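Participant: need a structure here:
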Amino acid sequence: MIGVILAAGEGNRLRPFTEDMPKVMLPVGNKPIVEYLIESLRRCGIREIVLVVGYKKERIMEYFGDGKGWNVNIKYVFQDKQIGTGHALLQAEKHVEEEEFLVLPGDNIIDGDSLSLLMKSKFQSLIVEKSKIPSKYGVVDIDGDVVKRIVEKPSIPETSIVSTGMYKLEREIFDVLKELVKEGKNRLTDAINELAKEKKIKAVKGNGKWKDAVYPWDLLTINADVLCNLSGSISGKIERNVTMKGSVQIGEDTIIHPNCYIRGPVVIGKGCEIGPDVCILPSTSIGDDVTVHPFTEIRNSIVMNDVSIGSNSFIENSVIGEGCRIASHFSTLVGEGSIEVEDG
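Facilitator: Here you go, the predicted model:
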């Protein structure tokens, strides 16, 4: 069976982090989101993967190449204009030779058990989950275990059951998509709704481990979740009087200077310089080539590659983008607030 991953979108709601990379390449646990999806497919025995790419596609293609480093075979197809998920899937048609195949959004994380249930379904199927904020997603109208329709982002949802966007489909979906695209209907959910009028589409209930990156703060939730499975390993240099507790992973050529305290789960990439007298607390991911100057504390945060954080700083519940330079005595403020986000 082939897995088609839709990875062409920019991710407007994840700006400014997506100004330099597509949303599927945003790091959690020091790996791109889409890498976890590829690994889940491989664990389920799927080694033929088609990646539909578009926005900043070079970042994806340079990182994964032909997929051999992940023991999979990756082919790329291009969606030049990101006008919808249905249109994106249509670009992959010539590479889908088998009757059945999987379709997955590249900015989601799902466990292998849920994917296995999807693969074993005897019908065309969709993984569904309960959501506390269903208005962010396609809300699924289900009769028993049969999908009747999907309502995209309703202002007043009738149920908390939402679509994960992860499907097991048959090749007939391409014929439906071609007709709908002619009418300007470019979403995959349009095709699913049309198909559901005549064919049985089964709702496969996930086990609650599905994660979706919609807004920047979702990255912190996903990061904390993936770090729960972190295996500790030390490849860098640890100097005197450094205390490390829990699962801590430190990359090659990284130096942890004296009197630092690190409590996992924490992952620190390659070529970093930490400390002295730095405190790093759980659910923190620090990328490659990062410098953290003395007397700084970081907790529950994502620090991307090539960042410098000045001395006497306090970073909490934050996502720090690639290449940021933060002066000394910087502090993030945590509290209630409101933000207006453009939907798109």
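Participant: from now on I want contacts and neighbour counts done on CA atoms only, so please keep to that.
Facilitator: Fine.
Participant: next SSE downstream of the longest strand seen in the chain?
Facilitator: Longest strand in the chain, counting residues (DSSP state E): strand 161-170. For strand 161-170, the succeeding helix or strand toward the C-terminus, using DSSP states H and E, is helix 172-182.
Participant: buried set for that next one?
Facilitator: Judged by neighbour count using 16 or more other Cα atoms under 10 Å, the buried positions of helix 172-182 are 173-174, 176-178, 180-181.
Participant: any idea how far it is from the chain center?
Facilitator: Distance, stretch centre to chain centre, for helix 172-182: 28 Å (Cα atoms, centre = their mean, to the nearest Å).
Participant: who are the packing partners of that helix?
Facilitator: Judged by 3 or more Cα pairs under 8 Å, 6 or more residues apart in numbering; DSSP states H and E, the packing partners of helix 172-182 are helix 85-90, helix 188-196.
Participant: what angle do it and helix 188-196 make?
Facilitator: Here helix 172-182 runs at an angle of 120 degrees relative to helix 188-196 (axes from the mean of the first three to the mean of the last three Cα atoms, to 10 degrees).
Participant: show me what helix 172-182 is in contact with.
Facilitator: Contact with helix 172-182 is made by 86-87, 90, 93, 186, 188, 190-191, 194-195, as judged by Cα atoms under 8 Å, 6 or more residues apart in numbering.
Participant: residue 47 contacts residue 2, correct?
Facilitator: Yes: with contact defined as Cα atoms under 8 Å, residue 47 reaches residue 2; the gap is 7.4 Å.
Participant: any idea how far the nearest residue to residue 32 once chain neighbours are set aside is from residue 267?
Facilitator: With sequence-adjacent residues excluded and distances taken as Cα to Cα, 6 or more residues apart in numbering, residue 32 is closest to residue 25, at 4.4 Å. Distance of residue 25 to residue 267, computed by Cα to Cα, to the nearest Å: 17 Å.
Participant: neighbour-wise, which of these two wins?
Facilitator: Neighbours were counted for residue 25 and for residue 267 using other Cα atoms under 10 Å; residue 267 has more, 26 against 22.
Participant: just the element for that one, please.
Facilitator: strand 266-268.
Participant: for that strand, what is the distance to the chain centroid?
Facilitator: Counting by Cα atoms, centre = their mean, strand 266-268 comes out at 18 Å from the chain centroid.
Participant: which residues does it contact?
Facilitator: 29-30, 227, 247-251, 280-288.
Participant: so which of the residues you listed are in helices?
Facilitator: Among those, the ones falling in helices (DSSP state H) are residue 227.
Participant: any chance of the contacts of helix 172-182 in JSON lines, plus neighbour count and distance to residue 330?
Facilitator: Below are those laid out as JSON lines (neighbours: other Cα atoms under 10 Å; distance: Cα to Cα, whole Å):
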{"residue": "86", "neighbour count": "24", "distance to residue 330": "45"}
{"residue": "87", "neighbour count": "22", "distance to residue 330": "45"}
{"residue": "90", "neighbour count": "21", "distance to residue 330": "48"}
{"residue": "93", "neighbour count": "15", "distance to residue 330": "51"}
{"residue": "186", "neighbour count": "23", "distance to residue 330": "45"}
{"residue": "188", "neighbour count": "22", "distance to residue 330": "45"}
{"residue": "190", "neighbour count": "21", "distance to residue 330": "48"}
{"residue": "191", "neighbour count": "21", "distance to residue 330": "50"}
{"residue": "194", "neighbour count": "17", "distance to residue 330": "53"}
{"residue": "195", "neighbour count": "19", "distance to residue 330": "54"}
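Participant: here's the other one to compare against:
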Amino acid sequence: MKVIIPVAGAGMRLRPHTHTQPKTLVPIAGKPILAHIIDDLRNYGFEQFVFVLGYLGEKVEEFIRNHYQNQIHAEFVYQEPREGSAHALWIAKHTYEKENEILIVLGDTIATLDYVKLLKHKNSVICVQKVSNPTQFGIAQIGKKGEVINLIEKPKIPKSNWAIVGVYKIKNIPLFLQSIEKLFQKKQKNQNEYYLTDALMNMIESGEIIFSMPVTHWYDCGKRETLLEANAILLNKPEFQNYSLQYPESVIIPPVSIGKNCVIKGSIIGPNVAIGEDSLLENSIIRNSIIGSYSEITNVLLQDSIIGNDSSVKGENHILSIGDDAEINL
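Facilitator: Down below sits the predicted model:
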């Protein structure tokens, strides 16, 4: 089965980190978002991938060719102009229109689920998870047997709290393409884009039975706060628990991920910190943060922060002699 991964978006909610790199290559728990997606799918035996590229797409293609050569069969389709997720799937139709079924995984979605169970399902499937703020997501209204009754993108008055997480199995390819084409014919845009949610709703209205499937975990990597939260959760694995012996001049509080060739001196690192390769950290305290590769962090206290690649953050050392009843803000 082919996996279609749209990664054309500009990642506006992650500015400034997406000015120079696409959202799907933003690092989290030691590797880019896209690498988490590909590695998880490869563990389940998926080998054929179609990547729909757009904003800074050449960087995504370069990353895949450099890191997954001879490991997956990759096809690349460029989406220009970028007119939404349904349009991205339409642009790539020549890569899958003869397939019996396809898997669609959005390029900013890290989800934990049973792909074996998903593939065994006889119908098309939309993966979902309950959320507390349904107005912020595409929402599925689900029937008693798990069938999807209605889909709506970011409803003002939601009738369900089942969020669409961005993983779909599509069985009826001809109807799927007809449903996307119907959006174009009606010029049915949402926020000036053709949404995959609306195409799937067209399928349901045409009589297609689509079932829902709850996922175990879903990590929304679309904005800074949720990216840091996902980083903390994904770091909670055995391989991120013990770096202390490698950096005797510093205190390492797990879980942390530290890339190759890093130099760490006189610092307190962790918990929930991911550091890219070839970075220098000196006389600093860092917690709950993501530090890019080739960065230099000196004399600072950082928390809940994201520092991009090739960045330098330098503070100052202070020698103070403070008398009674004083207040100093540095």
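Participant: before we move on, the earlier item: list just the one of the helices and strands packed on helix 172-182 of structure 1 that sits closest to residue 133 of structure 1.
Facilitator: helix 188-196 (18.8 Å; Cα to Cα).
Participant: surely residue 187 of structure 1 and residue 90 touch.
Facilitator: No: using Cα under 8 Å, residue 187 of structure 1 is not in contact with residue 90, being 10.6 Å away.
Participant: what lines up against residue 307 of structure 1 once you look at structure 2?
Facilitator: Taking TM-score structural alignment, residue 307 of structure 1 has residue 295 as its aligned residue in structure 2.
Participant: re the thing from before, need the residues touching each of residue 47 and residue 2 of structure 1.
Facilitator: By Cα under 8 Å, 6+ apart, residue 47 of structure 1 and residue 2 have no common neighbours.
Participant: list the contacts of residue 300 of structure 2.
Facilitator: When contacts are counted by Cα under 8 Å, 6+ apart, residue 300 of structure 2 touches 283-285, 313-316.
Participant: taking the centroid of structure 2, which residue is nearest it?
Facilitator: residue 108 (2.8 Å; Cα atoms, centre = their mean).
Participant: any idea how far residue 271 of structure 2 is from that residue?
Facilitator: 24 Å.
Participant: residue 284 of structure 2: neighbour count?
Facilitator: The burial count for residue 284 of structure 2: 20, using other Cα under 10 Å.
Participant: same question but for residue 305 of structure 1, I mixed them up
Facilitator: 23.
Participant: pretty sure it is in a helix, no?
Facilitator: No: Residue 305 of structure 1 is assigned coil when assessed by DSSP: H, G, I helix; E, B strand; the rest coil, not a helix.
Participant: before we move on, the earlier item: can you verify my assumption that the match of residue 307 of structure 1 contacts residue 278?
Facilitator: Yes: using Cα under 8 Å, residue 295 of structure 2 is in contact with residue 278, at 7.4 Å.
Participant: any idea what residue 190 of structure 1 aligns with in structure 2?
Facilitator: That one, residue 190 of structure 1, aligns with residue 198 by TM-score structural alignment.
Participant: quick one, what contacts that match?
Facilitator: Here residue 198 of structure 2 is in contact with 151-153, 183 (Cα under 8 Å, 6+ apart).
Participant: restricted to strands, list these.
Facilitator: With strands defined by DSSP E, the entries of the contacts of residue 198 of structure 2 inside them are 151-153.
Participant: redo the residues you listed as CSV? Include distance to residue 221 of structure 2 and neighbour count.
Facilitator: Output for these, formatted as CSV (distance: Cα to Cα, whole Å; neighbours: other Cα atoms under 10 Å):
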residue, distance to residue 221 of structure 2, neighbour count
151, 22, 23
152, 21, 22
153, 18, 20
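Participant: my read: residue 100 of structure 2 touches residue 172, true?
Facilitator: Yes: under the criterion of Cα under 8 Å, residue 100 of structure 2 makes contact with residue 172 at 7.4 Å.
Participant: keep only those of the contacts of strand 266-268 of structure 1 that are in strands.
Facilitator: Among the contacts of strand 266-268 of structure 1, the members falling in strands (DSSP E) are 248-250, 280, 284-286.
Participant: what's the match for residue 269 of structure 1 in structure 2?
Facilitator: In structure 2, residue 269 of structure 1 lands on residue 259 (TM-score structural alignment).
Participant: give me the nearest residue to its match, chain neighbours excluded.
Facilitator: For residue 259 of structure 2, the spatially nearest residue (Cα to Cα, 6+ apart) is residue 277, at 4.0 Å.
Participant: counterpart of residue 219 of structure 2 in structure 1?
Facilitator: Matched by TM-score structural alignment, residue 219 of structure 2 corresponds to residue 211 in structure 1.
Participant: so that match touches residue 222, yeah?
Facilitator: Yes: the criterion here is Cα under 8 Å, and residue 211 of structure 1 meets it with residue 222 at 6.5 Å.
Participant: when those two are compared, which one has more neighbours?
Facilitator: residue 222 (21 against 17).
Participant: quick one: what's aligned to the more buried one in structure 2?
Facilitator: Per TM-score structural alignment, residue 222 of structure 1 is aligned with residue 230.
Participant: give me the element its match is part of.
Facilitator: Residue 230 of structure 2 belongs to helix 224-234 when elements are defined using DSSP H and E.
Participant: list only buried entries from the contacts of residue 300 of structure 2.
Facilitator: Buried residues within the contacts of residue 300 of structure 2, defined by neighbour count using 16+ other Cα under 10 Å: 283-285.
Participant: sort out for me which of the residues you listed are in strands.
Facilitator: residue 285.
Participant: helices of structure 2, start to end?
Facilitator: Per DSSP H, structure 2 carries helices over the ranges 33-43, 57-68, 85-91, 115-120, 173-186, 196-205, 224-234.
Participant: export these to JSON lines and tack on distance to residue 162 of structure 2?
Facilitator: Supplementary listing: those in JSON lines, determined by distance: least, Cα to Cα, whole Å:
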{"stretch": "helix 33-43", "distance to residue 162 of structure 2": "22"}
{"stretch": "helix 57-68", "distance to residue 162 of structure 2": "31"}
{"stretch": "helix 85-91", "distance to residue 162 of structure 2": "20"}
{"stretch": "helix 115-120", "distance to residue 162 of structure 2": "18"}
{"stretch": "helix 173-186", "distance to residue 162 of structure 2": "22"}
{"stretch": "helix 196-205", "distance to residue 162 of structure 2": "13"}
{"stretch": "helix 224-234", "distance to residue 162 of structure 2": "18"}
